[in-house]
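**Student:** sequence first, then the predicted structure, then my questions.
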Amino acid sequence: MAYVGGIYDELNDILVENDILPRISQRVRRNPVAPSVRHANSKQRGEAGDAGFDPEMLNMLGQMLSERRRAEDRIPWYARADSTPQLPQIPTSELLGALDEIQRYTLNTVPPDLASLRELQDELMQSLGRELDVGSPERPMKRLGEGDRSMLDVMELLFDFILGDENLPEPMKALLGRLQIPLLKVGLRDRRFFSDARHPARRLLNNLARAGLAWTDDGDRSVTSPYGRIESAVLRILSDFDDDIGIFEQVNEEFEGWLEREQKHARIAEQRLTQAREGQEQLHQARVRVAQEIRRLLDDCAPPECRVPEVVERLLTEGWRDVMLLALLREGEDGEQWRQAVELAGRLVWSVQPKHEPTERQRLLKAIPELLSGLREGLNNISFDPHKAGRLFKALQACHIAALRGNWISEEAGKPVAPPEDARKTTASNERSGDLVQTEPAPQDVMAEEPPSPPPDEFLRMAQALMPGVWLEWTDESGRELRGKLSWRSQLTGNCVFVDRRGMKLAELGCEELAAMLREGRARKLEDLNTPLMDRALNAMLEVLKRTEPVPPTH
């Protein structure tokens, strides 16, 4: 036995239900430092999770709500008989029977929006009073027990928080709001609903809300759509739940199975998208690096002392660049393949320069076979066009013959030309370098000149601080309301790729664009999504309880 106070609570409940000492306080004074109390509280917290109400807290909250309504002159029908305790008390079983009738009525009543749902809820509570025959405000005839009144108050407050949750889309709130009557019945039958995070009704509510958070209204309300799945679960509870709370577990198992499959497929699709975008960015960075290296080789060969024949330039920019790209992607700049590819490109440029000394000619003669072998092997590895390669190697052979004779090859006639007479001008080299850059165009979002950005403000800093996994809700240019998860962010541009609930690309937004949307109120970050809906609502209720002066016990 963890704490003997629980026995007194049960005895008080029995006395109240039998109209014996009905105004007795249902609280037992506890010593908060007693070992048994500490053990009981820690055990309860371990079983219930982070957010939970014990029976004493529920009663305190119910009394607090009752006092607040009296102060605001908003006394509901079930609290009008408080001043006449001699009236007969409505048994909980009779209240549950009346709620059964109300639940059957709601099965065929579908509120189109949240405002209609709130009107329906008010109407249902009035219908409940008529069903129980409690009388008029002037002449009350029956009264509810204190525990039942507290449960009605607390459940109403709970759904006020749920329907006010800013993370849920309005149509989803209208769907989940239809569960208020069934969950009220659950609370009356089993108060573990508030204290046990693993309670089947609570888990179902959390899973329905979890599926609704990622939902975007695309007009699909079919049975197999997310909206249809959530609606089917709600209708199943409304139609089948009588007194067996096990129906919540059955519905939750079916819904959770579907939700896990959906999320698994979404994770796979999102992972593929992320890998593809990362690969594209890595490829672009590698292409830029290869272009920079080839440009360096060409710029280092400056006329009149050095020149690069057209065939060599074509070999580098049309074929060997892909060899270098493949080596860079495979092993990176520290890899042996990249080092060898860059070195061979340098030897190719050196090999076509005029050799005037016998030692230089001898060195070139020894280097040509290995150079040609390396070129052929590299081009074969990238499946370079063999016919095109044959023509380039034939032209390269003429360049090597001219170099051995101490000359350059004439581009027009294919004849050797002495270096001083046919040296290219520096401007030609610059034009050639410019042509090389054009062969490797960078994406528009990287290289295009942009107008100067405005100084950063809180919204730009907010956009820059968004991390993958964050959910945003925004209105696009056509007026559609969208919800997406930030799946990937470019390290080069800062662009953000958002995915929908299926893991498919929904939008790609730049940092400045995101900041503008946040600044204009067209976008907002969805907060605290990792906390289940029921826990968020209970935490909010606990905050209300903490900010309110405790209600003194009545005697």
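**Tutor:** The structure has been received and is ready for your questions. Since the structure is predicted, the reported quantities are computational estimates derived from the model, not experimental observations.
**Student:** please count neighbours and contacts with C-alpha atoms only from this point.
**Tutor:** Will do.
**Student:** counting contacts, what elements does the host helix or strand of residue 482 pack onto?
**Tutor:** Remark: residue 482 resides in strand 481-489, with elements defined by DSSP states H and E. Where contact means 3 or more C-alpha pairs under 8 Å, 6 or more residues apart in numbering; DSSP states H and E, strand 481-489 is packed against helix 246-300, strand 471-475, strand 496-499.
**Student:** ok, residues contacting the last one?
**Tutor:** Right, strand 496-499. Residues from elsewhere that reach strand 496-499, judged by C-alpha atoms under 8 Å, 6 or more residues apart in numbering: 270, 484-490, 505-511.
**Student:** now for these, which sits with the most neighbours around it?
**Tutor:** For the contacts of strand 496-499, neighbours were counted using other C-alpha atoms under 10 Å, and residue 484 has the most, 26 neighbours in all.
**Student:** mind listing what that one touches?
**Tutor:** Under the criterion of C-alpha under 8 Å, 6+ apart, the contact list for residue 484 reads 214, 471, 472, 473, 498, 499, 500, 501, 506.
**Student:** which among those end up buried?
**Tutor:** Buried members of the contacts of residue 484, counted by 16 or more other C-alpha atoms under 10 Å: 214, 471, 472, 473, 498, 499, 500, 501, 506.
**Student:** where's the second one relative to residue 499, distance?
**Tutor:** Distance of residue 471 to residue 499, computed by C-alpha to C-alpha, to the nearest Å: 9 Å.
**Student:** now swap in the last one and tell me
**Tutor:** Residue 506 sits 5 Å away from residue 499 when distances are taken as C-alpha to C-alpha.
**Student:** same question, the fourth one
**Tutor:** From residue 473 across to residue 499, the span is 12 Å (C-alpha to C-alpha).
**Student:** of the contacts of strand 496-499, just say which sits nearest to residue 381.
**Tutor:** Using C-alpha to C-alpha, residue 490 comes nearest to residue 381 of the contacts of strand 496-499, at 30.7 Å.
**Student:** the residue nearest to the closest one when sequence neighbours are not counted: neighbouring residues, count only.
**Tutor:** Using C-alpha to C-alpha, 6 or more residues apart in numbering and skipping residues adjacent in sequence, the residue nearest residue 490 is residue 496, 6.6 Å away. Close neighbours of residue 496, defined as other C-alpha under 10 Å, add up to 24.
**Student:** likewise residue 365?
**Tutor:** As a burial measure, the neighbour count of residue 365 was computed by other C-alpha under 10 Å and equals 15.
**Student:** which secondary structure element is home to it?
**Tutor:** helix 358-381.
**Student:** from memory residue 409 sits against residue 310, does it?
**Tutor:** No. The pair formed by residue 409 and residue 310 falls short of the contact definition of C-alpha atoms under 8 Å, at 9.7 Å.
**Student:** those two: which is more packed in?
**Tutor:** Just comparing residue 409 and residue 310: by other C-alpha under 10 Å the higher neighbour count belongs to residue 409, 27 against 16.
**Student:** pasting the second one now:
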Amino acid sequence: MAMAEAYEPSKVVNLHQRLEPGHPRGGELLQAVRDMATRRLQQLLGQMFEHVDDALFDLAEKAENNAAQMHYFDGMREVRRRRLAIERSYLSQVTRMLGPMPVAPRATTAPSASGELSLVADDELEESLAVTSMASKNEARLAQELHALNQRLGVICGGIKLDESNSPLAPAALAEAFRQAMGELEADVRVKLLIYKLFDRYVMAGLDALYPEINAELMRAGVLPQFRQGARHAAPEHAAAGAASAVAAGGQDAGAAEDVLETLSQLFNARRGRAPTAPPPAAAAPAPSVHELLGALSVLQSQLADHASPVPASTGAQQSAADAAALKSLLMSQLGALRGARPSAMAGMDEDTIDLVGMLFEFILADDTLPPTMQALLARLQIPYLKAALLDRRLFAQRQHPARRLLDMLAELAKGWSPEADRDHRVFDRVKSVVERLLHDFDDDLGLFERLCGELAAFQETLRRRAELAEQRVAEATHGRERLELARRRAAREILDRIGGRALPPLVHGVLARAWANYLVLTLLRQGEDSLEFSEALRFVDEFIASTLPVRDAESRQTLRQLMPRIERSLRRGLASVAFQESDIERLLAQLTGYYRERLGEAPAQAASSMEGPLPIPDSIQPIVEQEAPALQAEREAATAPPPEIPQLEQVYALKPGTWLEFCPTGAPAERAKLSWISPMSGRYLFVNRRGLKVADYAPHELAAALAAGSARVLPAEPLFDRALDAIVDRLSQPPGTPAA
């Protein structure tokens, strides 16, 4: 229904209060609003998608590596494939929201009004930040028009109360609906975040025209024509919750820094029970400035760098919490020494920054992803990082902040460290060097973090190249052993299946089980199972076994005579390829000829006794059938037995190369290893240490059993800083007095 019909003179009614629910007039007006909104949003969405390819292509050109570039190109293909599904899903949700009883979509990860935060996966938190940020920004920008629109929608929907939190056309509702529609898209989070930015730029910006348009049409239809628009600000709880999502996600925007710290300040205030804006007593000494704090910290840093740390050596998270309190007390004392009088308190934001950095290093000392030796080393960085946070509050709001990247790089390097894998102390010395550089050299030049990042990245690349070569050799050697093992198993299976339950003469059985089994293995490795050579080698096995069948009539004698020359040719060619000497081949063939002539009645029976003589087989020939028979029997039993029910199998199958695990076998020191390679032949998982040397290899069910028993565990792949922020926000969101987890 067109809006023009809604305000025909015969239908104009001065609607100052409300229409009763179910009134046909309200349904007509709501349908008109629905048509206008979906039509305009569809246009805006189309404009947005027209710019996605160009934006992704630009990012791909600027990508830092090939893997990142492929993420963007894959994203371009996925967006083209799923565009219509996203548009349909989005417009369908908008239509549903503007139904007979308008409702806004429920945000799946938004924090509650009580301030509790729902911590979910990092990618979801990134999306939550994007949605919350664009909603908050546009609600403030469009407050007047949105307030008027909510009042008019409330009138035509039976007098329900609509505001920013439940209005179906509010930026939060429209952004959340788009987020749910983006569930149709399977793409890297970086691609999704770009699309959210474009949605903000094209669709949310288009609300400037949509709101006034709907308001004007409803006014012409007689809905609150005299209503005066008045700006309304978003509820403080809503704004705080949105910024808290940014904290949990470790926000990306530089402009979010103050919002992040402000929200953390609110959380700290709630825990401490202090008034956020309470002024200090008139007689109190003024709070120290940031410049004074940095001066006092530099003195303490100098003491720590000289190994005369005023703070006790930390031994764990609880000790670290005590150390943080001791550091704050020492800092106040040092401030008193510098200014001549100890200040009674710090500025709230500065105190919160100090506590936040303290909690960050508490997490480091509680995080068993890091080996204890590395935990103690990184814990010495608390004062330099506190100075960095005071100098630049964006540290907690930007993932690409140099200080944050440096700590993540150090933690990633430390994660795979062990004394066994670092016998030359190369990694330990490098981490220690970075720590010492910061302790001795960092004053107020934040560029030092960027320079150290560059140096550490070059060091990591050198390690990676060296380890990559070692890993390749280990994988190739493992692959070769597996090919040999599978070929031996296949050869033994082919021979045993063909022998069945027959009792062959010792000479024939010996040739098949040892010499010919080795020839089958060699043929499989060189030519492959689909080759003509392998087929002919198997045909020889059939013919050789057939040559031992009873000879009862002229037809069977004729069959044996036809087999004999073919058997001789095959044996000469096959045995020569597995290191038989010509004289040994002739001796074997002479024994076989005597055996066949006796069976044909062409030689005395005693000639058959030569079949019992020793077989001239070189030492290099392995008894493959005898060796592989137990393994084949085990395979058959395993094939008939139900597979073990180990819940961790699903976790094992989800592991990707590059994942780090810690193995803690009983009675042996723990060892950290990276999943390097998954065999395409056997499915076994190969693990190497930081140097690329083999640590272990497991079949999937063996690894699942180790995970279930606790003798192995998967180490987190998320960056240290992200995990620390999640833990800090989770802790601060708990009611005051709740002990730390």
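**Tutor:** On my side now, so go ahead. All figures in this text were calculated on a predicted structure; none of them were measured in a lab.
**Student:** one step back: now render the helices and strands packed on strand 481-489 of the first structure as TSV, adding distance to residue 440 of the first structure.
**Tutor:** As requested, these are exported to TSV (distance: least, C-alpha to C-alpha, whole Å):
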stretch	distance to residue 440 of the first structure
helix 246-300	7
strand 471-475	35
strand 496-499	24
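**Student:** nearest to residue 417 of the first structure, out of the ones you listed?
**Tutor:** Comparing these by C-alpha to C-alpha, helix 246-300 comes nearest, at 20.2 Å.
**Student:** and the angle from the closest one to strand 481-489?
**Tutor:** Interaxial angle of helix 246-300 of the first structure relative to strand 481-489 (axes from the mean of the first three to the mean of the last three C-alpha atoms, to 10 degrees): 50 degrees.
**Student:** average gap between the following helix or strand past helix 246-300 of the first structure and the second structure?
**Tutor:** Moving toward the C-terminus from helix 246-300 of the first structure, the first helix or strand encountered (DSSP H and E) is helix 310-314. Per the superposition on the second structure, helix 310-314 of the first structure and its aligned residues are separated by 2.8 Å on average (mean C-alpha distance after the TM-score superposition for the first structure).
**Student:** whereabouts in the second structure does helix 310-314 of the first structure align?
**Tutor:** With TM-score structural alignment applied, helix 310-314 of the first structure matches the range 506-510 in the second structure.
**Student:** in the second structure, what sits opposite residue 156 of the first structure in the alignment?
**Tutor:** When the structures are aligned by TM-score structural alignment, the residue of the second structure matched to residue 156 of the first structure is residue 358.
**Student:** packing partners of the helix or strand hosting that match?
**Tutor:** Assigning secondary structure by DSSP H and E places residue 358 of the second structure in helix 348-366. The criterion is 3+ C-alpha pairs under 8 Å, 6+ apart, and the helices and strands that helix 348-366 of the second structure contacts are helix 257-272, helix 317-339, helix 372-379, helix 382-391, helix 720-733.
**Student:** do that again at 6 Å, thanks
**Tutor:** Based on contacts counted as 3 or more C-alpha pairs under 6 Å, 6 or more residues apart in numbering; DSSP states H and E, the elements that helix 348-366 of the second structure packs against are helix 317-339.
**Student:** what angle do the helix it packs on and helix 348-366 make?
**Tutor:** With the same axes, to 10 degrees as the criterion, the two stretches helix 317-339 of the second structure and helix 348-366 enclose an angle of 140 degrees.
**Student:** contacts for helix 317-339 of the second structure next, please.
**Tutor:** In this structure, residues lying in contact with helix 317-339 of the second structure by C-alpha atoms under 6 Å, 6 or more residues apart in numbering are 296, 314, 342, 358, 362, 365, 366.
**Student:** which member of the residues you listed is positioned nearest residue 143 of the second structure?
**Tutor:** Nearest to residue 143 of the second structure among the contacts of helix 317-339 of the second structure: residue 358, at 39.2 Å, using C-alpha to C-alpha.
**Student:** nearest spatial neighbour of that closest one, skipping sequence neighbours?
**Tutor:** Here the nearest residue to residue 358 of the second structure in space, its sequence neighbours aside, is residue 324; by C-alpha to C-alpha, 6+ apart that works out to 5.4 Å.
**Student:** burial count for residue 260 of the first structure?
**Tutor:** Using other C-alpha under 10 Å, residue 260 of the first structure has 12 neighbouring residues.
**Student:** list the residues that contact it.
**Tutor:** With contacts defined as C-alpha under 6 Å, 6+ apart, residue 260 of the first structure has no neighbours.
**Student:** one step back: which neighbours do residue 471 and residue 499 of the first structure have in common?
**Tutor:** In the contact map built from C-alpha under 6 Å, 6+ apart, the residues linked to both residue 471 of the first structure and residue 499 are 484, 485.
**Student:** hmm, what's the outermost residue in the first structure?
**Tutor:** With C-alpha atoms, centre = their mean as the measure, the first structure has its most outlying C-alpha, relative to the mean C-alpha position, at residue 358: 69.5 Å.
**Student:** distance of that one relative to residue 405 of the first structure?
**Tutor:** Taking C-alpha to C-alpha as the measure, residue 358 of the first structure falls 10 Å from residue 405 of the first structure.
**Student:** swap in residue 47 of the first structure?
**Tutor:** As defined by C-alpha to C-alpha, residue 47 of the first structure lies at a distance of 91 Å from residue 405 of the first structure.
**Student:** more crowded one of those two?
**Tutor:** Comparing residue 47 of the first structure with residue 405 by neighbour count (other C-alpha under 10 Å), the higher total belongs to residue 405, at 17 against 14.
**Student:** count of neighbours near residue 93 of the second structure?
**Tutor:** The criterion is other C-alpha under 10 Å. On that basis, residue 93 of the second structure has 23 neighbouring residues.
**Student:** again, but for the one 4 residues further on
**Tutor:** Using other C-alpha under 10 Å, residue 97 of the second structure has 21 other residues around it.
**Student:** again, but for residue 187 of the first structure
**Tutor:** If you count neighbours by other C-alpha under 10 Å, residue 187 of the first structure ends up with 19.
**Student:** counterpart of it in the second structure?
**Tutor:** Matched to the second structure by TM-score structural alignment, residue 187 of the first structure sits across from residue 389.
**Student:** next one: that match relative to residue 582 of the second structure, how far apart?
**Tutor:** As defined by C-alpha to C-alpha, residue 389 of the second structure lies at a distance of 82 Å from residue 582 of the second structure.
**Student:** between the contacts of helix 317-339 of the second structure, identify the one with the most neighbours.
**Tutor:** Counting neighbours by other C-alpha under 10 Å, residue 365 leads the contacts of helix 317-339 of the second structure with 27 neighbours.
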